[in-house]
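1. Sequence and predicted model, in that order:
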Amino acid sequence: MSKKRLGRGLDALIPNGDSGSVPENEIKKIDINKIESNPYQPREEFNDELLEDLSYSIKEHGLIQPITVKEEEKGVYQLVAGERRWRAAKLAGLDKIAAVVQDYSPQQMMEVALIENLQREDLNPLEEAKAYQRLIEEFDLIQAEVAESVGKSRSTISNSLRLLNLAPKIQEYVSHETLTVGHARTLLALDTFKEQESVAKEIIENELSVRETERLIKELTSDEHEKEEVKKEIKEKDPNIIAIEDRLRKRLGTKVNINHGSDKGKIVIEYYSDEELARVLEHLDR
């Protein structure tokens, strides 16, 4: 089957309704209740407040750009692009909506829906990653083909897909912007979901920067020689001292070492920048 590539963007398959490229007779007024949503829509969440705003705008000024649909059977259509406009038009109480009717394969429908959202920056990072993965699985594509289809570099696709290796809880944090993508990518260095969730909790509670998170993870994933040194140190240390070090490390978000003697000792708190020192002092002042 020949494939239409979408690397040039939406204009490759979707005529721009207000650019004059679509003859007037190709834009139809369609019963809004005869249109079904795009089953390949990558977007999982729609902001109700923004939909209300768009609905009000449509009531006041009308629909400026038509949606794009595919005719499934006589009088029944499937949405290809413009789901926010379609939803807002329904909220506005429109009976009919302007639409460009074109024929698309299932793969093209998914690509168009994905590109539309990418160009408008409407997808969160996990929705984007899931959409790439669905293209790969449902249409037997390789990453390079997905990259060509959506006009992205192969490394962009690869880095996006790696987010799907995160613990489900971490994916939820990224979707809701509790964690940044930068923080999330550093967690991929950890072997288990439990470790990822534990470090994520520290990031959130201690407001760690990405650089601070990288240092923390580097400590947790030190090479075997360093691990043996740590084990040796642990064997020699009082378990109560180790527990205190661990509490301080979690509280301050940095490495803490206690050298405890018979009558006296010292606490060493490591920091790696002026910014990190200020953060540690802020925690100590609380």
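-> Ah, there it is.
2. make it CA atoms for all contacts and neighbour counts henceforth
-> Noted.
3. Which residue would you name as the spatial centre of this structure?
-> Pro125 (1.4 Å; C-alpha atoms, centre = their mean).
4. what separates it from Glu111, distance-wise?
-> As judged by C-alpha to C-alpha, to the nearest Å, Pro125 and Glu111 stand 16 Å apart.
5. With Glu52 instead?
-> 27 Å.
6. Who has more neighbours out of the two?
-> For Glu52 versus Glu111, neighbours defined as other C-alpha atoms under 10 Å are more numerous around Glu111 (28 against 16).
7. Mind telling me what element the more buried one is part of?
-> helix 106-119 (DSSP states H and E).
8. List the buried residues for that helix?
-> Within helix 106-119, the residues scored as buried using 16 or more other C-alpha atoms under 10 Å are Gln108, Met109, Met110, Glu111, Val112, Ala113, Leu114, Ile115, Glu116, Asn117.
9. Ok, stretch 71-90 next?
-> Buried residues in stretch 71-90 (16+ other C-alpha under 10 Å): 76-90.
10. how much distance is there from that stretch to the middle of the chain?
-> Stretch 71-90 has its C-alpha centroid displaced from the chain centroid by 26 Å (C-alpha atoms, centre = their mean, to the nearest Å).
11. Which residue ranges of the chain form strands?
-> 27-31, 35-36, 67-73, 76-81, 96-101, 256-260, 265-269 (DSSP state E).
12. got the angle between the last one and strand 256-260?
-> For the pair strand 265-269 and strand 256-260, the angle between their directions (axes from the mean of the first three to the mean of the last three C-alpha atoms, to 10 degrees) equals 170 degrees.
13. Mind giving me the packing neighbours of strand 265-269?
-> For strand 265-269, the elements it packs on are strand 256-260, judged by 3 or more C-alpha pairs under 8 Å, 6 or more residues apart in numbering; DSSP states H and E.
14. this is the other structure I want to compare:
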Amino acid sequence: MGRGLGALIPDFDEDKAQVSELQYLAIEKIVPNPSQPRVIFDEEKMKELADSIKCNGINQPILVRKIDNAKYEIVAGERRWRACLMLKMEIIPAIVRELTDEESLQIALIENIQREDIGPIEEARAYQQLIKRFSYTQDELAQKIGKSRPAITNAIRLLDLPDEIIEHVISGTISAGHARTLLSLSVNEDRINALHKIINDKLSVRQAEDLVRRSMEIGKVPTPAKQAYVFEKESYIKENIWKKFTFKGNQKTGKFVFSYSSPEEKQELLNSLGIQ
């Protein structure tokens, strides 16, 4: 966790957590947290982490809690666990704590926010979940995680955009800077038209700002002559079949990409697709 639970969650009672000594647990006895806020694990970065662990070992144990007599649930460190699975390791260093469901979720959310590679939408959703689940004000959350209140406010505002724009931010087609620019437009139809023009014309954030400013002056965003193709079933597949799904292509040709980060996840994917 790096900063420790006391730093991440100031009101967390470490004595109550009953910290045990470092243990080496069988990987097969460890399961991921079903409430894990992180749903996307970059395959290339996972391989880099696995290579690092192979050469240097694990520098930091994962944090788990016991959920029954034989299994442990990950609270923090799922990337390290997945990397060990990729290396077919049999044991992993872990610290076991007694945590409630609420404490476990709170730690997972805050650790997720403090990742260097967290995406803007993932970050915004984590802020929103913390505020709703634990009744934080934005000021209280800012103090807990070491961010400014305006940074949290601006992040959460991205979630007010239409799903189509949010999906393009997640996929990296446009940046969070582009998306924030679109917030200046009050009509979703104008936002979508501006989105397509940004994508088609490969506009920079500064150019997107100019587009939005001109559009607000005339009262409407020009409809692009040729809009970027959007696969309408992508969200359905992500929600109902496989979260790590992406589509690349157009109306006539393209490819479906289903990503996985471990042998176990590969089998889970095959099961989801009905392949035995």
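-> Cool, got the structure. Note that the structure is predicted; figures quoted are calculated from it, not measured.
15. who's in contact with the residue nearest to the centre of the first structure?
-> By C-alpha atoms under 8 Å, 6 or more residues apart in numbering, Pro125 of the first structure lies in contact with Ser160, Val174, Ser175, Val181.
16. Apply 7 Å and report the result again.
-> Residues near Pro125 of the first structure by C-alpha atoms under 7 Å, 6 or more residues apart in numbering: Ser175.
17. Quick check: the aligned residue for it in the second structure?
-> Aligning on TM-score structural alignment places Pro125 of the first structure opposite Pro120 in the second structure.
18. so how far is Pro93 of the second structure from that match?
-> From Pro120 of the second structure to Pro93 of the second structure the distance is 31 Å (C-alpha to C-alpha).
19. so how far is Tyr104 of the first structure from Ala12 of the first structure?
-> The separation that Ala12 of the first structure has from Tyr104 of the first structure, given C-alpha to C-alpha, amounts to 12 Å.
20. circling back: wait, which of the strands of the first structure is closest to Gly7 of the first structure?
-> strand 76-81 (16.5 Å; C-alpha to C-alpha).
21. tell me, that closest one lands on which residues of the second structure?
-> Counting by TM-score structural alignment, strand 76-81 of the first structure corresponds to residues 71-76.
22. Could you find the closest non-adjacent residue to whichever residue in the second structure pairs up with Asn33 of the first structure?
-> Residue correspondence to the second structure (TM-score structural alignment): Asn33 of the first structure is matched to Glu28. Spatial nearest neighbour of Glu28 of the second structure, excluding adjacent residues (C-alpha to C-alpha, 6 or more residues apart in numbering): Glu90 at 7.5 Å.
23. Tell me the residue in the first structure aligned with the one you found.
-> So Glu90 of the second structure corresponds to Asp95, using TM-score structural alignment.
24. For that match, grab the count of nearby residues.
-> 12.
25. Same check on Lys248 of the second structure?
-> For Lys248 of the second structure, using other C-alpha under 10 Å, the count is 12.
26. Quick check: which element contains it?
-> Assigned by DSSP H and E, Lys248 of the second structure falls in strand 245-249.
27. which outside residues touch that strand?
-> Glu234, Lys238, Gly254, Lys255, Phe256, Val257, Phe258, Ser259.
28. Of these, which is the most crowded?
-> Neighbour max across the contacts of strand 245-249 of the second structure (other C-alpha under 10 Å) = Ser259, 18 neighbours.
29. The first structure: which residue goes with that residue?
-> With TM-score structural alignment as the criterion, Ser259 of the second structure matches nothing.
30. which of the buried residues of stretch 71-90 of the first structure lies closest to Ile142 of the first structure?
-> For the buried residues of stretch 71-90 of the first structure, the nearest to Ile142 of the first structure is Val80 (23.4 Å; C-alpha to C-alpha).
31. residues in contact with Glu45 of the first structure?
-> Per C-alpha under 7 Å, 6+ apart, neighbours of Glu45 of the first structure: none.
32. Identify the residue of the second structure aligned to it.
-> Mapped onto the second structure by TM-score structural alignment, Glu45 of the first structure lines up with Ile40.
33. Against Ser52 of the second structure, how distant is the corresponding residue of the second structure for Glu172 of the first structure?
-> Counting by TM-score structural alignment, Glu172 of the first structure lines up with Glu167 in the second structure. According to C-alpha to C-alpha, Glu167 of the second structure stands 31 Å off from Ser52 of the second structure.
34. again, but for Ser215 of the second structure
-> Applying C-alpha to C-alpha to Ser215 of the second structure and Ser52 of the second structure gives a distance of 49 Å.
35. cool, and Val19 of the second structure?
-> 28 Å.
36. ranges for the helices of the first structure?
-> 48-61, 83-91, 106-119, 125-139, 143-150, 154-162, 168-175, 181-187, 193-206, 210-220, 224-236, 239-252, 274-285 (DSSP state H).
37. what about the fifth one, how far off from the second structure?
-> Once the two are superposed, helix 143-150 of the first structure sits an average of 2.1 Å from its aligned residues in the second structure (mean C-alpha distance after the TM-score superposition for the first structure).
38. Residue range in the second structure corresponding to that helix, please.
-> Going by TM-score structural alignment, helix 143-150 of the first structure sits over residues 138-145 in the second structure.
39. What residues sit buried inside that stretch?
-> Here stretch 138-145 of the second structure shows Gln138, Leu141, Ala142, Lys144, Ile145 as buried, counting by 16+ other C-alpha under 10 Å.
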